[in-house]
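>>> Could you look at this predicted model? Sequence included:
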Amino acid sequence: MSIAAKLENLGVTLPDAPAPAANYVPFVRVGNIVYVSGQISKDDDLITGKLGDDMGVEAGAAAAKVCAINLLAQVKAACGGDIDKLVRVIKLTGFVNSTADFTAQPQVINGASDFLVEALGEAGRHSRSAVSAAALPLGVAVEIEGIFEIQ
C-alpha cells in the first residue's frame, strides 16, 4: 500500500508544508537525504504547554504526533509533492518543553515515533533523541526535527 493511501486510511491529511518562521529554510536536500528543520506542535492552533506542569504525557504525545505530521508535510514538499518517494525515516530529535524534574521525554516523543511506524511500517523505524527544553518557540509543547531518505 502506498504511503499516501496508508495516511488516508489512518484519516491523516498532510497539511501544506509550514513556512519557516525566521531566516532558515524548512528543509535541505543533499543527494537522497532530506534534513527537515524543527517542526512545532501546531495544527490549526498552537499546542502549547509545559510537560510536568500544565500538560500530561498523553497530551504531549498527541502534540508530538502533530509534529510528525508536519515533518511528513515537509518531506512531501521536498519530494515535489509525492510523499511516496519517501524511503525511510532515519533520525528524529525531539525537544519537549518540560519542567526540570520531568523525565518522561521519551514517552512524549513516542507520539511521533509510534505514528511514523504505524503510517510507514518498517520504513518508519528510526534512531532518535528525546530531550528536555526549558522553553520552546511560542510556548509550544514539542518541537521535532528529522532526517529522511527519499528517492
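Great, that's in hand.
>>> hey, let's count contacts and neighbours off CA atoms from now on
Fine.
>>> Which elements pack onto the longest helix along the chain?
Scanning the chain for the helix with the most residues, using DSSP state H, yields helix 57-78. Judged by 3 or more Cα pairs under 8 Å, 6 or more residues apart in numbering; DSSP states H and E, the packing partners of helix 57-78 are strand 27-30, strand 33-40, helix 105-120, strand 142-150.
>>> Kindly reformat these as TSV containing mean neighbour count and distance to A78.
Putting these into TSV (neighbours: other Cα atoms under 10 Å; distance: least, Cα to Cα, whole Å) gives the following:
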stretch	mean neighbour count	distance to A78
strand 27-30	15	7
strand 33-40	22	7
helix 105-120	21	17
strand 142-150	24	9
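>>> Columns distance to I83 on top of those, output as JSON lines?
Output for the helices and strands packed on helix 57-78, formatted as JSON lines (distance: least, Cα to Cα, whole Å):
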{"stretch": "strand 27-30", "distance to I83": "15"}
{"stretch": "strand 33-40", "distance to I83": "13"}
{"stretch": "helix 105-120", "distance to I83": "11"}
{"stretch": "strand 142-150", "distance to I83": "9"}
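>>> right, so of those, which gets closest to G52?
helix 105-120 (10.1 Å; Cα to Cα).
>>> circling back: to L92, which of the helices and strands packed on helix 57-78 lies closest?
strand 142-150 (4.4 Å).
>>> Show residues contacting the closest one.
Around strand 142-150, the neighbours that count as contacts under Cα atoms under 8 Å, 6 or more residues apart in numbering are 32-41, 60, 63-64, 67-68, 71, 75, 79, 85-97, 136.
>>> Below is structure B, check it against A:
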Amino acid sequence: MSIENRLSQLGVTLPDAPAPAANYVPYVQSGDLVFVSGQISNDENGLILGKLGATMDVAEGAAAARRCAINLLAQVKAACGGDLDRLERVIKLTGFVNSTADFTDQPKVINGASDFLVEALGDAGRHSRSAVSAAALPLGVAVEIEGIFQIR
C-alpha cells in the first residue's frame, strides 16, 4: 500500500510543504539522505502555541508533535518531487519541547511524532531520537522537530 493511501486511511492529508520562515532552506539532500529543517507545531488553524508544564499538558504536547511529524512528511514529499513512496525510512528525529524548567516528560511529548510515524510507515517509521527541553521556541510554539530521512 502506498504511503499516501496509508495516510488517507489514518485521516491525514499532507499540507503543502511549509516555506522557510528565515534565511535557510526547508531541506537538504545529500546522497540518499534528506535533512529536514525544524518544523514547528501548526495545523490548519494556525500555530500551536504553549509551554509544557504551564499552559499545556502532555497529551496536548503530543498532538502538537504529531503535527510536526505531518509537516516533516510534507517536506520529504517535496524533496521526493511529490512521490512520497520514495521514502525508505526515518533515520532520526530531534524534538524540542517548549517547557518549564521542572517539566521532565519531553520524551512523552515527542512520542506524538514517533508514534504517528510508526503508525503511518510501519517499521520504516522506527528511528533514533532525541527529545530535549527548550526555554522558548520560535513564535511561542509548543514543539519543533527536525528529521533525517532516507529516500530512493
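Noted; the coordinates are in hand. None of these values were measured; they are calculated from a predicted model.
>>> TM-score, when you put one on top of the other?
With the length set by TM-score structural alignment, normalised by the length of the first structure, the two chains reach a TM-score of 0.99; 151 aligned residues with a Cα RMSD of 0.4 Å.
>>> how close does the strand of greatest length in the second structure sit to the first structure?
As assigned by DSSP state E, the longest strand anywhere in the second structure is strand 87-98. Comparison of strand 87-98 of the second structure with the first structure after fitting gives an average deviation of 0.1 Å (mean Cα distance after the TM-score superposition for the first structure).
>>> who's in contact with that strand?
Here strand 87-98 of the second structure has contacts from 50-52, 76, 80, 106, 109-110, 121, 123-137, 140-152, using Cα under 8 Å, 6+ apart.
>>> could you redo the last one with a cut-off of 7 Å?
51-52, 106, 110, 124-137, 142-152 (Cα atoms under 7 Å, 6 or more residues apart in numbering).
>>> what angle do it and helix 106-121 make?
160 degrees (axes from the mean of the first three to the mean of the last three Cα atoms, to 10 degrees).
>>> measure the closest residue to S128 of the second structure other than its chain neighbours to R129 of the second structure for me?
Take S128 of the second structure and drop its neighbours on the chain: the residue closest to it by Cα to Cα, 6 or more residues apart in numbering is K92, 4.7 Å away. K92 of the second structure is 5 Å from R129 of the second structure, where distance means Cα to Cα, to the nearest Å.
>>> Going through the contacts of strand 142-150 of the first structure, which ones are buried?
33-41, 60, 63-64, 67-68, 71, 75, 79, 85-97, 136 (16 or more other Cα atoms under 10 Å).
>>> Does the residue with the largest distance to the centre of the first structure belong to a helix, a strand or coil?
In the first structure, D101 marks the outermost C-alpha relative to the chain mean, sitting 24.0 Å out by Cα atoms, centre = their mean. Using DSSP: H, G, I helix; E, B strand; the rest coil, the structure places D101 of the first structure in coil.
>>> burial of the nearest residue to G49 of the first structure once chain neighbours are set aside, as a residue count?
Excluding its sequence neighbours, the residue lying closest to G49 of the first structure (Cα to Cα, 6+ apart) is A141, at 4.9 Å. A141 of the first structure: 29 surrounding residues under other Cα atoms under 10 Å.
>>> Distance of A141 of the first structure relative to S98 of the first structure?
From A141 of the first structure to S98 of the first structure the distance is 8 Å (Cα to Cα).
>>> go on, I33 of the first structure?
Distance, I33 of the first structure to S98 of the first structure, by Cα to Cα: 31 Å.
>>> Of the helices and strands packed on helix 57-78 of the first structure, which is nearest I3 of the first structure?
helix 105-120 (6.5 Å).
>>> packing partners for the closest one?
helix 3-9, helix 57-78, strand 127-133 (3 or more Cα pairs under 7 Å, 6 or more residues apart in numbering; DSSP states H and E).
>>> That one vs the second structure, average distance?
Using mean Cα distance after the TM-score superposition for the first structure, the mean distance for helix 105-120 of the first structure is 0.1 Å.
>>> and the closest residue to D16 of the first structure other than its chain neighbours, what does it touch?
Using Cα to Cα, 6+ apart and skipping residues adjacent in sequence, the residue nearest D16 of the first structure is A73, 6.3 Å away. Going by Cα under 7 Å, 6+ apart, A73 of the first structure touches 14-17.
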